[in-house]
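Participant: Below are the sequence and a predicted model for it; my questions follow.
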Amino acid sequence: MPTPNTNTLTVLMAEQRGDRDQVLPLTKNVIQLFNYLEDTTKLKIEVRRYPWRRVLHNAENGEGFIFGIYKTIERQQIYSFSEPVYSDKIWLMTRCEDHLNYNGLPDLKGKTIGIVQGSSAGDEFDSQVNVLFKPEYNTSSLAGRFSKLYQKRMDAFLLYDPRTNLKEMQKEFNQIYATDIDEYRKKKNDIFCILPKPINVIDAHFAMSIRGDKALLEKLDRALQQARKSGELDRIFSK
C-alpha cells in the first residue's frame, strides 16, 4: 500500500462526461468545500478523477480518499468513512411522455433502471437489482445516459444531486441534453423529467482503505466537525 504524503490529501472522484465526452468540471460547492478544507487543515488537495469502479479499486489499494461515497454494509468491510459531508438525493430521471409515478420501490417492478456500475443507492434499493427491476448498467457519461433514456433502452436512470429545486434542475438538464432533439428545439417542451420523490436521501462521505493510516482521516474529521458546527457545510451545500 502506498505511503501517503502527510502534506497532501489525494481525493479520488468519479468523472462525469458531457455531450462531447469531455470531463465536466467540479461543481461550485465541491470547489468551495475543498478550498475550505485546504485552509482549515493546511493540506494540499490533489483531485484525481476516474470512472467510478476505478475510484473504488484505487482507494481500496491506498491511492487516496474517495469523495462522495455512501456507506453500505459491504463497503464498511473495505473502507473507513469520514464524518458525513452532505446529504445527497437520488432522483429518477425519466421521459416526460411516459408519465411515470414513483412513491416507493414496488413502483419499479418490471422496469429497467439505469445504474452506474459500482454505485449504490442504499442497501434496500441495491438488494432489488435483478429482483424487482432490471438494471441497465451505464458508464460515467451523463450524455450517454440521456441518449439511452431517449432511445427507450431504459425507463429511468438514477441521478445523484444534492439540490432540491427540481424545476431549475430539470430546465438545466433539458437545455444541455435535449438540445439536439427536434421536438425540444421546436416546442421547447421538456423531454426529460425528474420525478418529485427521491429514491433515497443518503449521507455522502470521504472514505479511505480500512488498512490505511488514519491520521489524515482524523484531521479531515476535525475540519468537517468544525465546518458543521459553524454552519459552513450548510452554507456550501444549500446552493
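Facilitator: Thanks, I have the structure now.
Participant: CA only for contacts and neighbour counts going forward, please
Facilitator: Noted.
Participant: Roughly how far does the residue most central in space within the chain sit from Lys187?
Facilitator: For the chain, the residue sitting closest to the mean C-alpha position, by Cα atoms, centre = their mean, is Tyr160 at 4.5 Å. Going from Tyr160 to Lys187 by Cα to Cα, to the nearest Å gives 28 Å.
Participant: so who does the residue nearest to the centre of the chain touch?
Facilitator: With contact set as Cα atoms under 8 Å, 6 or more residues apart in numbering, Tyr160 has these partners: Asp88, Lys89, Ile90, Trp91.
Participant: now those as a markdown table including secondary structure?
Facilitator: Shown next, in a markdown table, are the contacts of Tyr160 (DSSP: H, G, I helix; E, B strand; the rest coil):
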| residue | secondary structure |
| --- | --- |
| Asp88 | strand |
| Lys89 | strand |
| Ile90 | strand |
| Trp91 | strand |
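Participant: quick one: which of those residues is nearest Tyr79?
Facilitator: Distance to Tyr79 across these (Cα to Cα) is lowest for Asp88, with 19.2 Å.
Participant: Report whether the expected contact of that closest one with Pro198 is present.
Facilitator: No: counting by Cα atoms under 8 Å, Asp88 does not reach Pro198; the two are 9.9 Å apart.
Participant: just the strands in this structure please.
Facilitator: In the chain, the segments counted as strands under DSSP state E are 8-14, 44-50, 65-69, 79-81, 86-95, 112-116, 134-138, 156-160, 192-194, 200-209.
Participant: what's the angle between the second one and strand 65-69?
Facilitator: Compare the direction of strand 44-50 with that of strand 65-69 by axes from the mean of the first three to the mean of the last three Cα atoms, to 10 degrees and you get 60 degrees.
Participant: next up, a second structure to put side by side with the first:
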Amino acid sequence: MFRLRSLLLCVCLSMNAFNAFAQEVKKATVKLFLQENLDAQGRQIPVEAKVHEIIRFFEKETGLTFEPIILPWKRAQVETQNGHGIIYGFSKSVERLRRFHFSQAVITEKVWAITYGKPKPNFQSVEDLRGKVISIGRGFSHGLEFDQARGVVFTVEEDSASIASRFKKVVAKRSDLMLWPVRQMETSREVEDYVNKVLVAQASDRELRDKRFDVSDKPMFYDTVHFASAQGKFVDVIDKIDKAIDRGTKSGELAKVLKGYH
C-alpha cells in the first residue's frame, strides 16, 4: 500500500510538473503578425526566407517561440491593438505612438519614389512632392516625416497588397508616383535595378513586362522598422526583443542576419 501511494504521488508530481511545463511553453509562444503581399492573381505571396531567418534570430536570442501569422496590414494592426500578439515590420507615426509600444529599430530603410514615363521627375526633397498623388500600401506609414507631410504637402491613396496593381496604377497615371522602402541599398541605380528586375518580375503581370520604372535620385524619406505591441501589452516580450537587438548589434550577429534583407 505504501509503495502504491508513493507511486501515485510520483505520478501526480510528474503530471503537475508536466502541466507547469506546458503552461510555460504556452506562455512563451507569441503570435507574430506579418504583412500580406499578393501576386497579380490576388494570391498570397509567401513570406520571404530572410524574414523567417530574422524571426529565428529573435527566437534564439529571446527564448520565445513566435507563431507567424500573415494578414492584410490593417487587420494585423487591429489584431495587435486588441492584444492578440505583436507585429513586425511596423514604422512609427504620430498616431501609432499613442496606441502602440515600439521596440528599438531593427533596421533603417530608405523610402524611394517610383515613377513611370518621360521626363523623369527631379524629386530632391519633400517639397518637390507638393500637390502630388502618392500611392502607398494600405495601412502603411513611412515614418514621422512622411506622416507630418501627408495630407498637407501631398495626397495619399492607399492601395491593395498586390504589387502588380500598384505598378499599373502608376503607369495609368492614376497616381503620380508610388513610394517603396528598400533596405541596404545605397544608390538610385541599385534600387532601380531591384525594382525592375525583381519587384516587377515578381508581379508576373503581362501588362508590366515591357515597362521600365524610374527611381528618384535620392530617398524621399528615411524610416525605421520595429516590432510593436499594444500599449500595456506584451511589454516583457518587447523588452526581450530590445535586449536581443542590443546584443546582436554589439556582437555583429544582427548585421549578418540582416544582410541581403531588401
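Facilitator: It's in. Given the structure is predicted, the values throughout are model-derived calculations rather than measurements.
Participant: how about the helices in structure 2?
Facilitator: Assigned by DSSP state H, structure 2 shows helices spanning 2-28, 49-62, 73-81, 94-99, 144-149, 163-171, 188-194, 200-203, 235-251, 253-258.
Participant: which one in structure 1 is furthest away from the centre?
Facilitator: Distance from the C-alpha centroid of structure 1 peaks at Lys186, with 32.2 Å (Cα atoms, centre = their mean).
Participant: which bit of structure 2 covers stretch 50-68 of structure 1?
Facilitator: Using TM-score structural alignment, stretch 50-68 of structure 1 lines up with residues 71-89 of structure 2.
Participant: distance between the ends of the matching stretch?
Facilitator: End residues of stretch 71-89 of structure 2 are separated by 12 Å (Cα to Cα).
Participant: Likewise for stretch 122-139 of structure 1?
Facilitator: First-to-last residue span, stretch 122-139 of structure 1, Cα to Cα: 19 Å.
Participant: what about the equivalent of Ala223 of structure 1 over in structure 2, distance to Lys250 of structure 2?
Facilitator: Ala223 of structure 1 maps onto Ala244 of structure 2 when the alignment is built from TM-score structural alignment. Look at Ala244 of structure 2 and Lys250 of structure 2: by Cα to Cα, they are 10 Å apart.
Participant: between the two, who's got more neighbours?
Facilitator: Between Ala244 of structure 2 and Lys250, counted using other Cα atoms under 10 Å, Ala244 has the larger neighbour count: 19 against 11.
Participant: Near the closest residue to that one other than its chain neighbours, how many other residues are there?
Facilitator: Nearest non-adjacent residue to Ala244 of structure 2, counting by Cα to Cα, 6 or more residues apart in numbering: Glu61, 5.5 Å away. Look at Glu61 of structure 2: counted by other Cα under 10 Å, it has 16 neighbours.
Participant: What's Glu61 of structure 2 aligned with over in structure 1?
Facilitator: Aligned by TM-score structural alignment, Glu61 of structure 2 pairs with Thr40 of structure 1.
Participant: swap in Phe123 of structure 2?
Facilitator: In structure 1, the residue matched to Phe123 of structure 2 (TM-score structural alignment) is Tyr102.
Participant: Any figure for the gap between that match and Glu136 of structure 1?
Facilitator: 18 Å.
Participant: The two: which is more packed in?
Facilitator: The neighbour comparison of Tyr102 of structure 1 against Glu136 (other Cα under 10 Å) goes to Glu136, with 18 against 15.
Participant: Surely that one is in contact with Thr112?
Facilitator: Yes: with contact defined as Cα under 8 Å, Glu136 of structure 1 counts as touching Thr112 (6.3 Å).
Participant: where do the contact lists of those two overlap?
Facilitator: By Cα under 8 Å, 6+ apart, the residues touching both Glu136 of structure 1 and Thr112 are Arg153, Met154.
Participant: circling back: roughly how far apart are the residue farthest from the centre of structure 1 and Leu149 of structure 1?
Facilitator: 20 Å.
Participant: do Glu46 of structure 1 as well
Facilitator: Following Cα to Cα, the distance that separates Glu46 of structure 1 from Leu149 of structure 1 is 34 Å.
Participant: Counting neighbours around each, name which of these two comes out higher.
Facilitator: Between Glu46 of structure 1 and Leu149, counted using other Cα under 10 Å, the more crowded position is Leu149 (20 against 12).
Participant: Which position in structure 2 pairs with the more buried one?
Facilitator: Leu149 of structure 1 maps onto Val170 in structure 2, by TM-score structural alignment.
Participant: OK, contacts around the residue mapped onto Gly122 of structure 1 from structure 2?
Facilitator: Aligned counterpart of Gly122 of structure 1 in structure 2: Gly143 (TM-score structural alignment). Going by Cα under 8 Å, 6+ apart, Gly143 of structure 2 touches Ser91, Lys92, Ser93, Phe221, Tyr222, Asp223, Thr224.
Participant: Please indicate which of those residues are buried?
Facilitator: Ser91, Lys92, Ser93, Phe221, Tyr222, Asp223, Thr224 (16 or more other Cα atoms under 10 Å).
Participant: Closest one to Val153 of structure 2 out of those, please.
Facilitator: Nearest member of those to Val153 of structure 2, counting by Cα to Cα, is Phe221, at 13.6 Å.
Participant: What residue in structure 1 is paired with that closest one?
Facilitator: That one, Phe221 of structure 2, aligns with Asn200 by TM-score structural alignment.
Participant: so its match makes contact with Ala121?
Facilitator: Yes: the pair Asn200 of structure 1 and Ala121 qualifies as a contact (Cα under 8 Å) at a distance of 6.7 Å.
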